[in-house]
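Undergrad: missing the sequence, but the structure's below:
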């Protein structure tokens, strides 16, 4: 499992029922001839009974997030379409590759990291192109749809600071890297994976404009990161990052916003710094060779609906990917809603394409740096 993308609020939910296990072991049959109706695709809808009796397996990361996906999307889609929506997980990229390579694809829709998804587009990749005759992406915010994926949700990679430690609050990456004015331990991800995060932060702290970040000058980024190396502590899972906040071990912590939300909801006196926080997106795709690709695309089209996205946010705290979604949240939930213009206007867009193209070399460099 790719650790960076396990962003669930808890991981204790068992997701593999007998039906899902059966689906994971059975070989796909010939694609069914289905009628999704006439006219252009309309996001959030599916023709009633169009997939009656058809099995469709949805794969995600588990925990509260996947349960929210099933409650907001999977079960309503099953009721409306007639499909048997099974679930499996957690997402494992090696399993996707093995299924595709062996022409034995049993996973129909898979929630993945956007960088991995970006790498799988095209003739040599593992994911099918999105069929826009079935998937209506007209209400997805600009820049979030790839050739072979749509967004599953969006969130922030955000610095949280201990409000008991700093009477004068830090305001952005420059303060994160200023250990004289803001002494204390900084927590960042320390597992062997790379993607948007402290590298962009280092460059922003060093004066690079947000709209000039890419291509990343990684030599410059590492030089800046090295200046605070003695003040860094590392988390390897989302749960560990949350615990570092709740225990007060980290004076500042760069974390996935869902984990920050959970820590504050549990009583931690920490505040997010949305200024220069990073916009991150999860992806949904269909493996090449899926038994019923039209049905999988219909599921994705339904997933992107306004009502479905609102409910998913209300259940999980992660932000919607429908531009008209207005989830009903309490005050704390609203403070972590990255689609709120007051937050969104402060965030920095990240470039999945650059990371996909440079992932292998940068992973090697990061791994060596961690071990150094």
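TA: Good, I have the coordinates. For clarity, every value in this text was computed on a predicted model and none was experimentally measured. Residues are numbered from 1 along each chain as shown.
Undergrad: all contacts plus neighbour counts: C-alpha atoms, from now on.
TA: Fine.
Undergrad: how much space between residue 278 and residue 46?
TA: From residue 278 over to residue 46 the distance is 34 Å, taken as Cα to Cα, to the nearest Å.
Undergrad: which of these two has more neighbours?
TA: Comparing residue 278 with residue 46 by other Cα atoms under 10 Å, the one with more neighbours is residue 278, at 26 against 23.
Undergrad: Show me the residue at the heart of this protein, geometrically.
TA: The chain has residue 282 as the residue nearest its centroid, 2.8 Å off, counting by Cα atoms, centre = their mean.
Undergrad: Figure out how far stretch 95-105 is from the centre of its chain.
TA: Chain-centre distance of stretch 95-105: 23 Å, with Cα atoms, centre = their mean, to the nearest Å.
Undergrad: Buried residues of that stretch, list them for me.
TA: Going by neighbour count (16 or more other Cα atoms under 10 Å), the buried part of stretch 95-105 is 96, 97, 99, 100, 104, 105.
Undergrad: Helices along the stretch 251-372 of the chain, start to end?
TA: 257-265, 293-303, 306-316, 331-335, 341-344, 352-371 (DSSP state H, counting those that start in this stretch).
Undergrad: Select, out of those, the one closest to residue 82.
TA: Each of these was scored for nearness to residue 82 using Cα to Cα, and the closest is helix 293-303 (11.0 Å).
Undergrad: so how far is residue 228 from the spatially most distant residue from the centre of the chain?
TA: No residue in the chain sits farther from the centre than residue 180, which is 33.9 Å out by Cα atoms, centre = their mean. Using Cα to Cα, one obtains 10 Å as the distance from residue 180 to residue 228.
Undergrad: just to revisit the earlier point, now the residue farthest from the centre of the chain: how far from residue 147?
TA: Here the criterion is Cα to Cα. By it, residue 180 lies 46 Å from residue 147.
Undergrad: that older thread, in JSON lines: the helices of the stretch 251-372 of the chain, plus mean neighbour count and distance to residue 120.
TA: Formatted as JSON lines, these follow (neighbours: other Cα atoms under 10 Å; distance: least, Cα to Cα, whole Å):
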{"stretch": "helix 257-265", "mean neighbour count": "23", "distance to residue 120": "26"}
{"stretch": "helix 293-303", "mean neighbour count": "25", "distance to residue 120": "16"}
{"stretch": "helix 306-316", "mean neighbour count": "22", "distance to residue 120": "25"}
{"stretch": "helix 331-335", "mean neighbour count": "15", "distance to residue 120": "33"}
{"stretch": "helix 341-344", "mean neighbour count": "15", "distance to residue 120": "28"}
{"stretch": "helix 352-371", "mean neighbour count": "15", "distance to residue 120": "9"}
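Undergrad: give the contact list for residue 171.
TA: Residues near residue 171 by Cα atoms under 8 Å, 6 or more residues apart in numbering: 273, 275.
Undergrad: try this one next to it:
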């Protein structure tokens, strides 16, 4: 696509003049607009400051943001042929499963060479912010030196009493199985019966929440003692309460893909934005605003000092090799089953 080359050329100009006048360019007489959707909270602000504003200044493409992402809403839009969300962030399993059905394939002119190949799992998504689900606790809720030291402590309500909170989505399943003692190399295929048993044993001590931002807010407020949380969200909660602590012994590693939703009214701008993210230099500014590392080859830019205690790649010694990684092939083939079993075991 000819315009992609123009956009990438403008990207280098935008980066070079970031401290200058901020003059914008327009690559088209009929500039399109985009609606970008992610999971809300600080991630929206980081996407705006790190990606959307620079992209808009370089291209003249207008944008707005929405949240949270809902897979069912995307499917309804595509089925009706009336897409109002142009770009969405999804887990790699959803990206792989719905590539070509709900999501457009990347333009072949988009250069993915700068991305870490272990995160490039389909023909639709551009990978961004690899992230970990970790046990996080509010140290104000515990006294003395007996504090959680392993993800297994999430299940130990006798030694560590207090309510637990986790994200009401399938990304919690692998972390929950890890907490229940499943070896990191045996997380997949998912043991649904064991996961359901773990949820039943936690009973009223576990609450599932559909809002990632509020999840860490409530942990910081003292409403909960522990959380299975995404690391970047822990950092935003720690701004409110610095007593949030991460346990690195036992983590679930995954990442996010940005994809273009089918039937958009701005297909060229969709692909241009994907090309923008596929360039390590123009993906990098996001990581000045939120505690994640880049999906670029060689890990991209250095993690800012203020974020280092929240990023797994900066705490590898503490992780002790106890890290389960998402199995994209399994999730692609079993996504519907995983969602159904998760909904069944968490209903009511």
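TA: It's in. Every value quoted in this text rests on a predicted model; they were computed, and no experiment measured them.
Undergrad: Kindly provide the TM-score of these chains.
TA: Taking TM-score structural alignment, normalised by the length of the second structure as the basis, the two superposed chains have a TM-score of 0.79; 330 aligned residues with a Cα RMSD of 3.3 Å.
Undergrad: returning to that earlier point: quick one, which of the helices of the stretch 251-372 of the first structure gets closest to residue 134 of the first structure.
TA: When these are compared by Cα to Cα, helix 293-303 sits nearest residue 134 of the first structure, at 6.2 Å.
Undergrad: relative to helix 306-316, how tilted is the closest one?
TA: On the basis of axes from the mean of the first three to the mean of the last three Cα atoms, to 10 degrees, helix 293-303 of the first structure is oriented at 70 degrees to helix 306-316.
Undergrad: what's the mean deviation for helix 293-303 of the first structure versus the second structure?
TA: Its aligned residues in the second structure lie a mean 2.3 Å from helix 293-303 of the first structure after superposition (mean Cα distance after the TM-score superposition for the first structure).
Undergrad: where along the stretch 51-200 of the second structure do the helices fall?
TA: Using DSSP H, counting those that start in this stretch, the helices of the stretch 51-200 of the second structure run over 53-59, 71-80, 92-98, 172-179, 192-202.
Undergrad: Most tightly packed of those helices?
TA: helix 172-179 (a mean of 25; mean count of other Cα atoms under 10 Å).
Undergrad: can you list the residues that contact that helix?
TA: With contact meaning Cα under 8 Å, 6+ apart, helix 172-179 of the second structure is reached by 133-134, 151-155, 166, 184, 187-188, 190-191, 194-195, 198, 228, 250-252, 324, 342.
Undergrad: and if we set it to 7 Å?
TA: Under the contact criterion Cα atoms under 7 Å, 6 or more residues apart in numbering, helix 172-179 of the second structure has outside partners 133, 151, 152, 154, 155, 166, 184, 187, 195, 250, 251, 252.
Undergrad: which of those residues sit farthest apart?
TA: Using Cα to Cα, the pair of those lying farthest apart is 166 and 184, separated by 19.3 Å.
Undergrad: Between these two, which is the more surrounded one?
TA: Between residue 166 of the second structure and residue 184, counted using other Cα under 10 Å, the more crowded position is residue 166 (26 against 20).
Undergrad: mind listing what the more buried one touches?
TA: Residue 166 of the second structure makes contacts with 172, 207, 208, 209, 227, 228, 229, as judged by Cα under 7 Å, 6+ apart.
Undergrad: ok, those residues in the first structure: which stay?
TA: Of the contacts of residue 166 of the second structure, the ones still in contact in the first structure (both residues aligned by TM-score structural alignment, their matches' Cα atoms under 7 Å) are 208, 209.
Undergrad: Name the nearest residue to whatever residue of the first structure lines up with residue 290 of the second structure, sequence neighbours excluded.
TA: Using TM-score structural alignment, the equivalent of residue 290 of the second structure in the first structure is residue 316. The shortest distance from residue 316 of the first structure to any non-neighbouring residue, by Cα to Cα, 6 or more residues apart in numbering, is to residue 65 (5.8 Å).
Undergrad: how near is the aligned partner of the one you found in the second structure to residue 301 of the second structure?
TA: The equivalent of residue 65 of the first structure in the second structure is residue 43 (alignment by TM-score structural alignment). Applying Cα to Cα, the value for residue 43 of the second structure to residue 301 of the second structure is 18 Å.
Undergrad: These two: which is more packed in?
TA: Ranked by neighbour count (other Cα under 10 Å), residue 43 of the second structure and residue 301 place residue 43 first, with 22 against 18.
Undergrad: Which stretch of the first structure lines up against the longest strand seen in the second structure?
TA: Ranked by residue count and defined by DSSP state E, the top strand of the second structure is strand 244-261. The counterpart of strand 244-261 of the second structure in the first structure, using TM-score structural alignment, spans residues 270-287.
Undergrad: Contacts for the matching stretch, please.
TA: 100, 108-114, 117, 126-128, 148-163, 171-172, 264, 296, 343, 346-350.
Undergrad: Of the residues you listed, grab the buried ones for ChimeraX.
TA: The ChimeraX selection below is limited to those of those classed as buried (16+ other Cα under 10 Å):
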select :100,108,109,110,111,112,113,114,117,126,127,128,148,149,150,151,152,153,154,155,156,157,158,159,160,161,162,163,172,264,296,343,346,347,348,349,350
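Undergrad: ends of stretch 300-308 of the second structure, how far apart?
TA: Stretch 300-308 of the second structure has an end-to-end distance of 14 Å (Cα to Cα).
Undergrad: Among the contacts of residue 166 of the second structure, name the buried ones.
TA: For the contacts of residue 166 of the second structure, buried by 16+ other Cα under 10 Å: 172, 207, 208, 227, 228, 229.
Undergrad: what's the mean gap between the helix or strand where the third one lies and the aligned bit of the first structure?
TA: By that I understand residue 208 of the second structure. Following DSSP states H and E, one finds residue 208 of the second structure within strand 206-209. When the first structure is overlaid, strand 206-209 of the second structure sits 3.3 Å from its aligned residues on average, using mean Cα distance after the TM-score superposition for the first structure.
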